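Student: sequence first, predicted coordinates after that:
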Amino acid sequence: MINLVIDIGNTLSKVAVFNNRELVSLEQSVDLTEPYLSKLIKDNKIDNSIISSVKPEIKHLEDCLKAVTKYNHFTAITDSEIINYYKTPNTLGPDRYAAVIGAAANYPDQNCLVLDAGTCITYDFISSEKKYFGGSISPGIQMRFKAMHTFTGKLPLVNADLHNSENYGDDTLSSILTGVQKGVLYEVLGFIEYYNSTWPHLKVILCGGDMNFFDTQLKSSIFAHTLKTEPNLVLIGLNEVIYHTND
């Protein structure tokens, strides 16, 4: 079974081909077009397809996939093996839902906290019994830098320095840098500490564009043994939905 799995995010899209549960190809694209998808489908002899998108304008892509593959429409109310306790599933981002499905598939029978560090940082918890209770959303690293520059009169726009390890700044630029990066790190540690104290044997799964920053920073913490990085967690979850639908 050859599956085409697409994750459309705020800044770029991931396009993956799975042979059953094996990821055989992965591309990143800013702009998906119908000719591009048609060629990909033909070259790889795609059987099934699925899209997770944070953007609403995807009907033309769905129509393209429906014409030549078995298309699986995916939203946060799509049936899966997950027991979803989210009170407003219609407002739940499909990428968040796909990520916890991927976590449950990769780490069955374990309590998992998914930390997706992208434009926003999302924290989503799924229990060892595959119960999804929800999570939290906070500004991502770049958003924090941009917000301080945008909503103040004089603070400059500072670029992230993911290798900076200082605890405080001695000028305005370094003060902003440490404020954002140390602030977000302490936030993450606080969330992990809470979930770890509440749910035993917690697995923390990192994904998203700023995944490597948190992986590096958290390796020296007391939670280092709980960490796993999986940049393709959303794609894995979407592929699992295809399997569940075809069972």
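Tutor: Thanks, I have the structure now.
Student: all contacts plus neighbour counts: C-alpha atoms, from now on.
Tutor: Noted.
Student: show me where this structure has its helices.
Tutor: Applying DSSP state H to the chain gives helices spanning 34-44, 59-68, 94-106, 141-150, 172-198, 211-218, 233-246.
Student: what's the closest of those helices to Asn3?
Tutor: Closest to Asn3 of these, according to Cα to Cα: helix 233-246, at 7.2 Å.
Student: run the angle between that closest one and helix 94-106 for me.
Tutor: Angle of helix 233-246 versus helix 94-106, following axes from the mean of the first three to the mean of the last three Cα atoms, to 10 degrees, is 80 degrees.
Student: flag every buried residue along helix 233-246.
Tutor: 233-243 (16 or more other Cα atoms under 10 Å).
Student: winner for burial among the helices of the chain?
Tutor: When you average the neighbours per residue for each of those (mean count of other Cα atoms under 10 Å), helix 94-106 leads with a mean of 24.
Student: okay, now the one to match up with it:
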Amino acid sequence: MASLPHERHLLIDKGNSYAKVAVVDDGVFSPEVAFVEQLTPETLAPLCRVAPGGRLFTVYSSVGEPQLFAPAYLQEQSYYFLQIDAETESPLRALHYERAQLGADRLALAVGALAFTEKDTDVLVIDIGTAITYEWVSSTGEYLGGNISPGPRTRSRALHMATALLPEVELTSDAPEMGSNTHDAILGGIAWGIGYEIEGYIRHLQSKKPRLKVILTGGYATYFADKVKNVTFVVPDLVLRGLDRLLEYNAQNHK
């Protein structure tokens, strides 16, 4: 049986359907990410355990329906608890965006991108999930803004709901350049359309910032990783890493 950590960072990113949960034990980021549908005492209690005299630091981010139980329980269990909201302080030097309208997940992505910035090297983070978000972070640590467009499943569902006969299609296989049936035509239209959209953003920003780094993240990142040119890194857990950076930053300022 593994020994309990003396200091644990509990990272919770609650989306619309489930929560992604990860831990950092005594400074070591665990590669295992749990997908939890319901945040209950039964699911949370094992994650809150630390060694006798140890300390639990928790960060909670939610973009789905509010769940009043989880924050209250986590705050009770934690030495330090941070719930991401419009007032949360961040290590970003400036935000060129309406702060109250910047979702917790997008803030975490921008903060996570700071680890990849270098002199004269901006970072573009592309998160491909229910929505596709584009977050631009400067080499000096400023959030320069971002865009939002529909993700793969959202595009497929919109086609299905707005037409009489078109089926809903999942991106589970490589898409042909041109479909020979309706399923493949939708698959190709969505996959290639998103790929060209992403490459267009990359080309445009690289014309301004030739040393631009591009990071893919989100549930569909691995699907598009070998389909999009000029991607620097694929970091599926960038939101969680950004949440950990926010937790450390605010906990230090709290002392």
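Tutor: On my side now, so go ahead. Quantities reported herein were computed from a predicted structural model and do not represent experimental measurements.
Student: quick TM-score on the pair, please.
Tutor: Once superposed, the chains reach a TM-score of 0.90 (TM-score structural alignment, normalised by the length of the first structure), with 241 aligned residues with a Cα RMSD of 1.8 Å.
Student: returning to what we had before: format the helices of the first structure as TSV; extra columns: distance to Tyr85 of the first structure.
Tutor: Converted to TSV, the helices of the first structure look like this (distance: least, Cα to Cα, whole Å):
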stretch	distance to Tyr85 of the first structure
helix 34-44	35
helix 59-68	28
helix 94-106	11
helix 141-150	29
helix 172-198	17
helix 211-218	27
helix 233-246	18
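Student: Val23 of the second structure -> the first structure?
Tutor: Mapped onto the first structure by TM-score structural alignment, Val23 of the second structure lines up with Val17.
Student: could you do Leu74 of the second structure as well?
Tutor: Leu74 of the second structure maps onto Leu65 in the first structure, by TM-score structural alignment.
Student: repeat that for Ser90 of the second structure.
Tutor: Ser90 of the second structure maps onto Ser80 in the first structure, with residues paired by TM-score structural alignment.
Student: go on, Arg245 of the second structure?
Tutor: Mapped onto the first structure by TM-score structural alignment, Arg245 of the second structure lines up with Glu240.
Student: got it, and Leu159 of the second structure?
Tutor: Aligned by TM-score structural alignment, Leu159 of the second structure pairs with Met148 of the first structure.
Student: and its match, how close does it get to Asp247 of the first structure?
Tutor: Met148 of the first structure sits 49 Å away from Asp247 of the first structure, going by Cα to Cα, to the nearest Å.
Student: cool, and Phe191 of the first structure?
Tutor: Applying Cα to Cα to Phe191 of the first structure and Asp247 of the first structure gives a distance of 36 Å.
Student: same deal with Ile77 of the first structure?
Tutor: 18 Å.
Student: please identify which of these two sits among more neighbours.
Tutor: Comparing Ile77 of the first structure with Asp247 by other Cα atoms under 10 Å, the one with more neighbours is Ile77, at 15 against 6.
Student: which non-adjacent residue is nearest the more buried one?
Tutor: Counting by Cα to Cα, 6 or more residues apart in numbering, Ile77 of the first structure lies nearest to Pro89, which is 6.1 Å off, once chain neighbours are set aside.
Student: for burial, what's the neighbour tally of the one you found?
Tutor: Other residues near Pro89 of the first structure number 16, with proximity taken as other Cα under 10 Å.
Student: that one maps to what in the second structure?
Tutor: Taking TM-score structural alignment, the alignment pairs Pro89 of the first structure with Arg99 from the second structure.
Student: wait, doesn't that match sit right on Thr88?
Tutor: No: between Arg99 of the second structure and Thr88 there is no contact under Cα atoms under 8 Å: 9.7 Å.
Student: show me what contacts the match of Leu74 of the second structure?
Tutor: When contacts are counted by Cα atoms under 8 Å, 6 or more residues apart in numbering, Leu65 of the first structure touches 37, 49, 71.
Student: separation between the last one and Ile77 of the first structure?
Tutor: Think Tyr71 of the first structure. 16 Å.
Student: once you drop chain neighbours, what's closest to Gly103 of the second structure?
Tutor: Closest residue in space to Gly103 of the second structure, ignoring its immediate chain neighbours: Val63 at 6.9 Å, by Cα to Cα, 6+ apart.
Student: need the counterpart of that neighbour in the first structure.
Tutor: Val63 of the second structure maps onto Val54 in the first structure, by TM-score structural alignment.
Student: measure that match to Thr122 of the first structure for me?
Tutor: As judged by Cα to Cα, Val54 of the first structure and Thr122 of the first structure stand 14 Å apart.
Student: higher neighbour count, these two?
Tutor: Counted by other Cα under 10 Å, Val54 of the first structure and Thr122 do not tie: Thr122 has more neighbours, with 20 against 14.
Student: translate the more buried one into the numbering of the second structure.
Tutor: So, by TM-score structural alignment, Thr122 of the first structure is matched to Thr133.
Student: I'd say that match and Leu109 touch.
Tutor: No: in this structure, Thr133 of the second structure is not within contact of Leu109 by Cα under 8 Å, at 9.6 Å.
Student: re earlier: give me the nearest residue to the match of Thr122 of the first structure, chain neighbours excluded.
Tutor: Ile148 (4.5 Å).
Student: one more: Thr130 of the second structure?
Tutor: The shortest distance from Thr130 of the second structure to any non-neighbouring residue, by Cα to Cα, 6+ apart, is to Gly151 (4.8 Å).
Student: can you tell me which residues contact the one you found?
Tutor: Gly151 of the second structure makes contacts with 128-132, as judged by Cα under 8 Å, 6+ apart.
Student: could you redo the last one with a cut-off of 10 Å?
Tutor: Neighbouring residues of Gly151 of the second structure by Cα atoms under 10 Å, 6 or more residues apart in numbering: 127-133, 190-191, 194, 220.
Student: okay, and which of the residues you listed map to strands?
Tutor: Counting by DSSP state E, the contacts of Gly151 of the second structure place 127-128, 131-133 in strands.
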